[in-house]
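J.: predicted coordinates and the sequence they were generated for:
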Amino acid sequence: MNKYKLQSFFTILVICLVLLPTPTRANQVDDTIYNKRLALYKKTEAITQLPWYFIAAIDQYERQIHKDLPDDQLISIKIPDILWYGVGNSSNIQDEKVITLFQGKGKDGNGDGKADINDPEDILYTMAQIILEFGPTEDDVKIGLWNYYQRELTVQTIKNTARVFKKFQHVHLTDRDFPVSLQHNYSYRSTFGDRRGFGGLRSHEGTDIFANYGTPVKSTTYGVVEMLGWNLYGGWRIGIRDIYNIYHYYAHLNGYADDLKLGDIVKPGDVLGSVGSSGYGPPGTSGKFPPHLHYGMYKDNGYNEWAFDPYPYLRRWEKMARSKNK
């Protein structure tokens, strides 16, 4: 390589190093957007008295159900035009008095004289007022959420996410962990979509992680224990709903952590139970297959829920966990 080519190579390399986002830069960007959101949630709480963690949970829920949102979008709540401006306000006039005249819900949250459907402060203030129409207590908020979304799973998801935000006092909760202890022997491969025969021909909705009996099983994420108990197919199982509208399914357990109960808030790394071979029969059935953890993930988009392949996520979380343990 001659000196001119060498100089060009190093010039390109320097440009790439400058332009490519480093982990530190990425974390700074993340911190900035999350802190801005939190500040807006708390400002809305101050003027409406609706706790910030409910406001944050609504925004977080909608961030997961709308497609193609930019990563740096500040607020993701989308209130339908007809609800915001009112029936008959075909010109979408932003004057709050006109909107009220047409029985719209849009409000001026930042005092600029306009109820702007694209302004983050106006959106949060308006949504808070919509939810508070039934009163300020938690039961009232639940009714307000049901009246707006008309879906029980959505109401439950928002309530659980609000509990997580309240407990950890922040919305920047991006840590993850691998579901099986790295200090034990285990193996896994992609098994999503494989055929299963028990109970009739069906498709495998997860990844099997093989390990010895008693190997600790951990939470991969922040969330709330939504299911706990026996399942014909999964044996002793746990279902956790996280703050991204994803249901995490842990099956074939040998048992649960002593203090774990329905409704508990968990974080990455919390021990949930241990690996077993329970399932494929009535309560207590065990040993019909080698001990392993069945780990499944199910996405909710506000209308329905479906399984997707957890294997790529497990590989990523395994690397994250190993990196933290170095």
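T.: All right, it came through fine. In this text the structure is predicted, and so the values were computed from the model without any measurement. Numbering: from 1, shown residues only.

J.: from now on I want contacts and neighbour counts done on CA atoms only, so please keep to that.
T.: OK.

J.: which one is residue 283 nearest to, not counting chain neighbours?
T.: residue 230 (6.2 Å; CA to CA, 6 or more residues apart in numbering).

J.: that neighbour belongs to a strand?
T.: Yes - applying DSSP: H, G, I helix; E, B strand; the rest coil, one finds residue 230 inside a strand.

J.: next up, the contacts around it.
T.: 236, 237, 283 (CA atoms under 8 Å, 6 or more residues apart in numbering).

J.: make it 10 Å
T.: Residues near residue 230 by CA atoms under 10 Å, 6 or more residues apart in numbering: 236-238, 251-253, 278-279, 281-285.

J.: which of these sits closest to residue 139?
T.: Using CA to CA, the shortest approach to residue 139 within the contacts of residue 230 belongs to residue 238, at 26.7 Å.

J.: list the contacts for the closest one?
T.: So residue 238 contacts 225-231, 248-253, 256, 260-262, 272-273, 295 (CA under 10 Å, 6+ apart).

J.: tell me the SS of it?
T.: Residue 238 - assigned by three-state DSSP - is strand.

J.: any idea how far residue 255 is from residue 271?
T.: 11 Å (CA to CA, to the nearest Å).

J.: returning to that earlier point: narrow the contacts of residue 238 to those in strands?
T.: Among the contacts of residue 238, the members found in strands (DSSP state E) are 225-231, 248-253, 256, 272-273, 295.

J.: filter the residues you listed to the buried ones?
T.: Buried by 16 or more other CA atoms under 10 Å: 225-231, 248-253, 256, 272-273, 295, out of those.

J.: how far away is residue 38 from residue 156?
T.: 22 Å.

J.: helices and strands around the strand or helix carrying residue 29, which ones?
T.: Assessed by DSSP states H and E, residue 29 sits inside helix 23-48. Counting contacts by 3 or more CA pairs under 10 Å, 6 or more residues apart in numbering; DSSP states H and E, helix 23-48 packs against helix 52-65, helix 120-131.

J.: neighbour count winner among residue 38 and residue 156?
T.: residue 38 (20 against 16; other CA atoms under 10 Å).

J.: okay, which residue is most central for the protein?
T.: Centroid check for the chain by CA atoms, centre = their mean gives residue 244 as the closest residue, at 1.3 Å.

J.: my reading is that that residue lies in a strand. Confirm?
T.: No - counting by three-state DSSP, residue 244 is not part of a strand but coil.

J.: between residue 255 and residue 271, which contacts overlap?
T.: Shared contacts of residue 255 and residue 271, counting by CA under 10 Å, 6+ apart, come down to 216, 217.

J.: contacting residues for residue 52?
T.: For residue 52, the contact set (CA under 10 Å, 6+ apart) comprises 38-46, 58, 128, 162, 165-166, 169.

J.: for comparison:
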Amino acid sequence: MRLSDIKPKKARRSLICAAAAAIAFGAVASPAWSASSPAPTQAAESQDKLSREEMLISRKKLYESISAVTHIPWYRLAAIDQYEHTLTKVHPKDRSHPPRLTGIFMNEPVWSGMFNPDPNDSNPRSISIFNGYGRDGSGDGQADMNNDIDVLYSMASYLLRYGQSEEDFSIALWEYYHNSRSVQRIRQFSKLYEKFQTLDLSGHAFPLPISDSYAYRSTWGTGRSWGGYRIHEGTDIFAPYGMPVRSTCYGIVELKGWNPFGGWRIGIRDLENRYHYYAHLQGFEKNLNQGDIVNPGQTIGWVGSSGYGKPGTQGKFPPHLHYGIYRDSGLVEWSFDPYPLLRHWETEERQAIKKKNKGNS
């Protein structure tokens, strides 16, 4: 290889590291950072003092700074990071690390290299010799697995091995996680962030229009016998036929169709890696398809009594919406009682309606 072929690569790498460090530490002016916003490392050191809004702003600017020097869309980096945050929530002991903005977790063998005799190695040169993923993104000569810039730059460097297209992105995710669920979730998250261009997608709505026409109580865990004994994994909200059923969250329609138990049902995935399940519908909103993005309060179907039989079976029980919610651990999903969340969302929406009406009076 000619020396002239090597120098541009070294120069480009040095430029990337210098640019990332300059953006992060405020050494140069950059549209990604404002004087009033904390740098990623500063924000990580004082996370307990940051509001949720400030935390999201700092994260997005970090994604944008790494995107600016690697040309990987910020929403792809954000999607991976958010997925990693959800994994840490369900596996806190296995993924323990000091407080930081980023959620991406690489253990010592992954970061330093499987056969590296020093599992705590932070030297980028020796890490690369042992095929570790750790990289120096801040330009300080160290690959620190708890430095936000280094962590995110290391993930970006890994993605760059495969290319920039959607297909390349999917392949890179598969090779990293070896889990089709992980690939699907991250691509869903990426689609949401790209659509809305913000990290703050935490809004929620009650699954039915707020009124006095429905009734519900906690029914999670009660017995069911049709099709074999099982527990009830959700809350039944009894309401008239044809009442609109609404999405409770920002999410992606992951599933739509018939199920012998749930009848006509829809499943929606949100950014917390929770699966929202709406069953026994009378029908679907006709323009809604699998893979579509939905907003809180958007109509997705109508209350019915479908299920407990072949496709189209209706009327074996009173009309109601079965609403369930499941959390993904990365390998399996489990249900939890949605009743507290339903009460919270209903209360919030009633208060918002009351406040709006008061302001208009």
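T.: That came through, no problem. Quick caveat, the model's predicted, so the values are computed rather than measured.

J.: and the contacts of residue 230 of the first structure, which is closest to residue 78 of the first structure?
T.: Residue 78 of the first structure has its nearest neighbour among the contacts of residue 230 of the first structure in residue 238, at 32.8 Å by CA to CA.

J.: alignment lookup: the closest one to the second structure.
T.: For residue 238 of the first structure, the aligned residue in the second structure is residue 266 (criterion: TM-score structural alignment).

J.: equivalent analysis for residue 204 of the first structure, please.
T.: So, by TM-score structural alignment, residue 204 of the first structure is matched to residue 232.

J.: list the contacts for that match?
T.: 219, 220, 221, 222, 223, 224, 225, 322, 324, 335, 337.

J.: for residue 311 of the second structure, see how far away whatever residue of the second structure lines up with residue 274 of the first structure is.
T.: Matched across to the second structure, residue 274 of the first structure falls on residue 302, judged by TM-score structural alignment. Going from residue 302 of the second structure to residue 311 of the second structure by CA to CA gives 17 Å.

J.: ditto for residue 245 of the second structure
T.: 20 Å.

J.: show me which of the two is the more surrounded one.
T.: The neighbour comparison of residue 245 of the second structure against residue 311 (other CA under 10 Å) goes to residue 245, with 25 against 14.

J.: what helix or strand does the more buried one sit in?
T.: Assigned by DSSP H and E, residue 245 of the second structure belongs to strand 244-246.

J.: mean per-residue distance, that strand to the first structure?
T.: Once fitted to the first structure, strand 244-246 of the second structure is off its aligned match by 0.6 Å on average (mean CA distance after the TM-score superposition for the first structure).

J.: Provide the aligned range in the first structure for that strand.
T.: Per TM-score structural alignment, the counterpart of strand 244-246 of the second structure in the first structure is residues 216-218.

J.: hang on, residue 152 of the second structure packs against residue 100?
T.: No - with contacts counted by CA atoms under 10 Å, residue 152 of the second structure stays clear of residue 100, the gap being 11.5 Å.

J.: which one's more surrounded, the two?
T.: Higher neighbour count among residue 152 of the second structure and residue 100: residue 152, with 28 against 18, using other CA under 10 Å.

J.: returning to that earlier point: the strand holding residue 245 of the second structure - contacts with which helices or strands?
T.: Counting contacts by 3+ CA pairs under 10 Å, 6+ apart, strand 244-246 of the second structure is packed against strand 274-284, strand 299-303.

J.: try it again at 7 Å.
T.: strand 299-303 (3 or more CA pairs under 7 Å, 6 or more residues apart in numbering; DSSP states H and E).

J.: who are the packing partners of the strand it packs on?
T.: By 3+ CA pairs under 7 Å, 6+ apart, strand 299-303 of the second structure packs against strand 244-246, strand 274-284.

J.: tell me which residues in stretch 309-318 of the first structure are buried?
T.: Within stretch 309-318 of the first structure, the residues scored as buried using 16+ other CA under 10 Å are 309, 310, 311, 314, 317, 318.

J.: now swap in stretch 220-237 of the second structure and tell me
T.: Buried-residue list, stretch 220-237 of the second structure, by 16+ other CA under 10 Å: 220, 232, 233, 234, 235, 236, 237.

J.: I figured the first one hits residue 337, correct?
T.: Going back to what we said before, that points to residue 220 of the second structure. Yes - look at residue 220 of the second structure against residue 337 with CA atoms under 7 Å: they come within range, at 5.7 Å.

J.: anything in contact with each of these two?
T.: Common contact partners of residue 220 of the second structure and residue 337 (CA atoms under 7 Å, 6 or more residues apart in numbering): residue 234.

J.: list the residues that contact whatever residue of the second structure lines up with residue 295 of the first structure.
T.: Matched to the second structure by TM-score structural alignment, residue 295 of the first structure sits across from residue 323. Counting by CA under 7 Å, 6+ apart, residue 323 of the second structure makes contact with 234, 235, 236, 277, 278, 279.

J.: and if you look at residue 103 of the second structure?
T.: By CA under 7 Å, 6+ apart, residue 103 of the second structure lies in contact with 81, 82, 84, 85.

J.: show me where the stretch 101-250 of the second structure has helices.
T.: Taking DSSP state H, counting those that start in this stretch as the criterion, the stretch 101-250 of the second structure carries its helices at 108-112, 124-129, 148-160, 166-177, 180-196.

J.: so the helix or strand where residue 11 of the first structure lies corresponds to what in the second structure?
T.: Applying DSSP H and E as the criterion places residue 11 of the first structure in helix 3-19. The aligned range for helix 3-19 of the first structure in the second structure is empty, by TM-score structural alignment.

J.: buried residues, that helix. List them.
T.: By neighbour count with 16+ other CA under 10 Å, helix 3-19 of the first structure contains no buried residues.

J.: also stretch 131-147 of the second structure?
T.: 131-139, 142-147.

J.: what's in contact with it?
T.: Residues from elsewhere that reach stretch 131-147 of the second structure (CA under 7 Å, 6+ apart): 17-18, 20-21, 41, 98, 110-113, 122-124, 127, 149-151, 153-154.

J.: residues touching the aligned partner of residue 133 of the first structure in the second structure, list them.
T.: Using TM-score structural alignment, the partner of residue 133 of the first structure in the second structure is residue 161. Neighbour list for residue 161 of the second structure: empty [criterion: CA under 7 Å, 6+ apart].

J.: for residue 282 of the second structure, see how far away residue 161 of the second structure is.
T.: Noted for residue 161 of the second structure: a distance of 48 Å to residue 282 of the second structure, by CA to CA.

J.: what does residue 257 of the second structure give?
T.: To residue 282 of the second structure, residue 257 of the second structure is 12 Å away according to CA to CA.

J.: done for today, thanks.
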